[in-house]
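J.: A predicted structure for the sequence below; I have some questions about it.
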Amino acid sequence: MSDLSKLPVTIITGFLGAGKTTLISHLIRNAGGRRLAVVVNEFGTLGVDGDILQSCAIPDCPAENIVELANGCICCTVADDFIPTVEKLLALDPRPDHILIETSGLALPKPLLKAFDWPAIRSRITVDGVLALADAEAVAAGRFAPDLAALEAQRAADPGIDHETPLSEVFEDQLACADMVLLTKCDLAGPEGIAAARAVIAAEAPRPVPVIEMAEGVVDPRVILGLGAAAEDDIAARPSHHDGDDEHEHEDFDSTVIAFGEIADPADLARRIETLARDHAILRVKGYAAVTGKPMRLLVQAVGARVRHHYDRPWRPGESRLTQLVAIAEHDAIDHGVLRAVLEG
């Protein structure tokens, strides 16, 4: 890459638990000779995603090229966090060949696109493409793109039901900004679920976009990197529910961290997290657990009542063997005392 050329950036967006971190981990390991840098925007105070990605660091994407922004949604902290971070990555020697930006599940991509017009970086960087990850099983179930006719029927039966939820607006904005949609968890959705999810995406996207099926974050980097979209140049073609808003707030969502001691049984913890999703409207749980008698740390990732866990690495010397979990829910749905009582038992 010439020093005078613009550095390509891929924005990876998608709803909570859609598989963004898994995809980036795959790209780090299969960069095809590209020297990568990664910006991770964690929602909440526990840096789970950044830690996961730094454990994947290789010579073409060393740990110092992986930067975590944990001070809030990236689209709301452009001047304070995003621009200085990009400038630091541009100053690295050797300079990265490509930057990957993982937004939080609540981020609207359009305000982030607008940041690429800032004078400090606009002549040096370009948005190669916006990738929207969509959970095939969840989309097929209608949780993120509701059927308008069905909603109207529900409204007629119960005037208290809203036309659409904040979650659907986030999903639709991410689709509207995308150059490509990656349909994840296809192995869980099955053929009928995949077909249903594709139909929902086609109906909700404001323009035709390619849809790629993916499982466990595995996709050929040649398909998704090097799109040359220059997305910052056609922002007007990417409509948003928030067009015209001066700023984007996240008062629709809350997060909290629950920290406690060791657990005895990962399966029992998974059942407790399922209870939080089913009975207490918790959307997302992620973090780490210390399991009694186990030298490895347990990584926990939950989307609704779907809980996955595996041992990711040994506990480091001197590291506190604590269980730390981030819980995310819609505004006013989080009761810290209830969460702790359910998780600790």
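T.: Received the coordinates, thanks.
J.: Only C-alpha atoms from now on, for both contacts and neighbour counts.
T.: Fine.
J.: what does the helix or strand where V307 lies contact?
T.: For V307, the enclosing helix or strand under DSSP states H and E is strand 306-314. Outside of strand 306-314, the residues that reach it under the criterion C-alpha atoms under 8 Å, 6 or more residues apart in numbering are P266, A270, I273, E274, P295, M296, R297, L298, L299, V300, Q301, A302.
J.: Mind putting those into CSV with neighbour count?
T.: Supplementary listing: those in CSV, determined by neighbours: other C-alpha atoms under 10 Å:
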residue, neighbour count
P266, 18
A270, 20
I273, 29
E274, 20
P295, 14
M296, 18
R297, 20
L298, 21
L299, 20
V300, 24
Q301, 22
A302, 22
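J.: and the top helix by length along the chain, what does it pack onto?
T.: Assignment by DSSP state H gives helix 186-204 as the longest helix of the chain. When contacts are defined as 3 or more C-alpha pairs under 8 Å, 6 or more residues apart in numbering; DSSP states H and E, helix 186-204 sits against helix 136-140, helix 166-177.
J.: How about residues contacting it?
T.: Contact partners of helix 186-204, identified using C-alpha under 8 Å, 6+ apart, comprise 135-137, 139-141, 145, 172, 175, 208, 211, 213-215.
J.: Of these, which is the most crowded?
T.: Of all the contacts of helix 186-204, L175 has the most neighbours under the rule other C-alpha atoms under 10 Å, reaching 30 neighbours.
J.: Looks like that one contacts R207 (just checking).
T.: No. Between L175 and R207 there is no contact, the gap being 9.4 Å when judged by C-alpha atoms under 8 Å.
J.: Second structure follows, compare the two:
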Amino acid sequence: MSQAAKIPATVITGFLGAGKTSTIQHLLKTAGGKRIALIINEFGDLGVDSDIVKGCGIEGCNDDDVLELANGCICCTVADDFIPTIEKLLNRETPPDHIIIETSGLALPKPLVKAFNWPEIRTRVTVDGVITLVDGRAVADGLFATNPEAIAQQREADENLDHESPLEELFEEQLACADMVVVNKLDLLNEGDMDTVLATIRKEIRPEVKIVKISHGEINASILLGLEAAAEDDLDSRPSHHDDGHEHDHDDFESFAVDLGEIASPEAFIDKLLPIVAEHNILRVKGFAAVADKDMRLVIQGVGSRFQHYFDQEWSEGVERRSRLVIIGDHDMDEPAIRAAIAA
């Protein structure tokens, strides 16, 4: 079957907090009537990203078109989870015009792209493009190295040593597989910062890959869709640390959910979270909160010490008003201490 006859799929990848969900929301708003199906893969046992998209009120975005693959990494569960989900979409009486796949922030994109060569789906769907979202502020701050200065000194002393952290490796994997890189959070960068970010990115991408700069995930669907990359036929040009057969190890990271009651104030709650994040080196905080005397649900998103919050929708009738956060960090996080601090 020709590429033109296949349903296109766009893979949207990027590290925790890069802005994938916000970007997808803007993509849906500007999709021009296309029937879009979403597959959302989350790390952790709280479906925050899918819940944000569901009930968004965007025309053409129906809850039935948002499918969630929770509790793990889409790149590690291709046969068990991903292939059946794709087949379910393709076998609908009215298949989607385009499939969007939002990977977990800890996922490797290349194994997922490789899965599109599986016989069950190869003749029916193609990877239109791999879009890698980058948190520009995080790159400028050196987040993707455990200790950037120390690592630089070690490499100068012995360039043959492999001093990569798990964060660095994931960042490089996501860039190496990209057909387009979208630098998000432009509003948080000055000119010098952007020079640093672009230099960091260009070391990892293929020469032909375009870089787009945006703020708040605001980008038109016409820019992201229709790349016609057929990435599944172009795997050799996308190098990976795992091409030699080494497995992708998620044991470097862990997550857990914290359930709470109502909170009194968004600002006070975030002020409470900030020292906890700093003390325990938490990478990502995301979730919802019920605010006393407010009819709207509060979305909370944190990357390191940078937090944002906003009310997204009214609490549905019959839904319990409660607060729930997912905490993501290194494998040796002190979970009991973090839980106790948040609950105090």
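T.: Thanks, I have it. Here the structure is a predicted model, which means the values were calculated and not measured.
J.: After superposition, what's the TM-score here?
T.: The TM-score (TM-score structural alignment, normalised by the length of structure 2) is 0.93; 340 aligned residues with a C-alpha RMSD of 2.2 Å.
J.: Please, where are all the strands along structure 1?
T.: Taking DSSP state E as the criterion, structure 1 carries its strands at 7-14, 36-41, 66-69, 98-102, 125-135, 180-184, 211-213, 253-260, 282-290, 296-303, 306-314, 323-330.
J.: Identify the residue of structure 2 aligned to G244 of structure 1.
T.: Matched by TM-score structural alignment, G244 of structure 1 corresponds to D244 in structure 2.
J.: So what's the residue count around that match?
T.: Using other C-alpha under 10 Å: D244 of structure 2 sits among 7 other residues.
J.: Against I201 of structure 2, how distant is it?
T.: As judged by C-alpha to C-alpha, to the nearest Å, D244 of structure 2 and I201 of structure 2 stand 24 Å apart.
J.: With E191 of structure 2 instead?
T.: Per C-alpha to C-alpha, E191 of structure 2 is found 15 Å from I201 of structure 2.
J.: before we move on, what about P95 of structure 2?
T.: Using C-alpha to C-alpha, we find P95 of structure 2 at a distance of 36 Å from I201 of structure 2.
J.: cool, A70 of structure 2 as well?
T.: Going from A70 of structure 2 to I201 of structure 2 by C-alpha to C-alpha gives 29 Å.
J.: ditto for R321 of structure 2
T.: R321 of structure 2 sits at a distance of 42 Å from I201 of structure 2 (criterion: C-alpha to C-alpha).
J.: same thing with G245 of structure 2?
T.: Applying C-alpha to C-alpha, one obtains 25 Å for the distance of G245 of structure 2 from I201 of structure 2.
J.: So which of the two has more stuff around it?
T.: More neighbours sit around I201 than around the other of G245 of structure 2 and I201, counting by other C-alpha under 10 Å; the figures are 20 against 7.
J.: Now do the same contact list for the residue nearest the centre of structure 2.
T.: Taking C-alpha atoms, centre = their mean as the criterion, G105 is the residue nearest the geometric centre of structure 2, at 4.0 Å. Residues touching G105 of structure 2, when contacts are defined by C-alpha under 8 Å, 6+ apart, comprise T13, G14, F15, L16, G17, E42, F43.
J.: Now the longest helix of structure 1: buried residues?
T.: Residues C186, A189, G193, I194, A196, A197, R198, V200, I201, A202, E204 are the ones in helix 186-204 of structure 1 that count as buried (16 or more other C-alpha atoms under 10 Å).
J.: Now it on structure 2. Mean distance?
T.: For helix 186-204 of structure 1, the mean deviation from structure 2 after alignment is 1.3 Å (mean C-alpha distance after the TM-score superposition for structure 1).
J.: and V67 of structure 1, how far is that from A91 of structure 1?
T.: On the measure of C-alpha to C-alpha, V67 of structure 1 and A91 of structure 1 end up 14 Å apart.
J.: Comparing the two, which residue is more hemmed in?
T.: When neighbours are counted by other C-alpha under 10 Å, V67 of structure 1 and A91 differ, and V67 comes out ahead with 21 against 11.
J.: who's in contact with the more buried one?
T.: Contacts were defined as C-alpha under 8 Å, 6+ apart; by that measure V67 of structure 1 touches V38, V39, V40, G50, T85.
J.: ok, 6 Å please
T.: V39 (C-alpha atoms under 6 Å, 6 or more residues apart in numbering).
J.: same thing with P96 of structure 1?
T.: With contact taken as C-alpha under 6 Å, 6+ apart, P96 of structure 1 is in contact with R35, L36, A37.
J.: Would you mind giving these as JSON lines with neighbour count and distance to I99 of structure 1 added?
T.: Written out in JSON lines, the entries for these read as follows (neighbours: other C-alpha atoms under 10 Å; distance: C-alpha to C-alpha, whole Å):
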{"residue": "R35", "neighbour count": "19", "distance to I99 of structure 1": "9"}
{"residue": "L36", "neighbour count": "23", "distance to I99 of structure 1": "6"}
{"residue": "A37", "neighbour count": "26", "distance to I99 of structure 1": "5"}
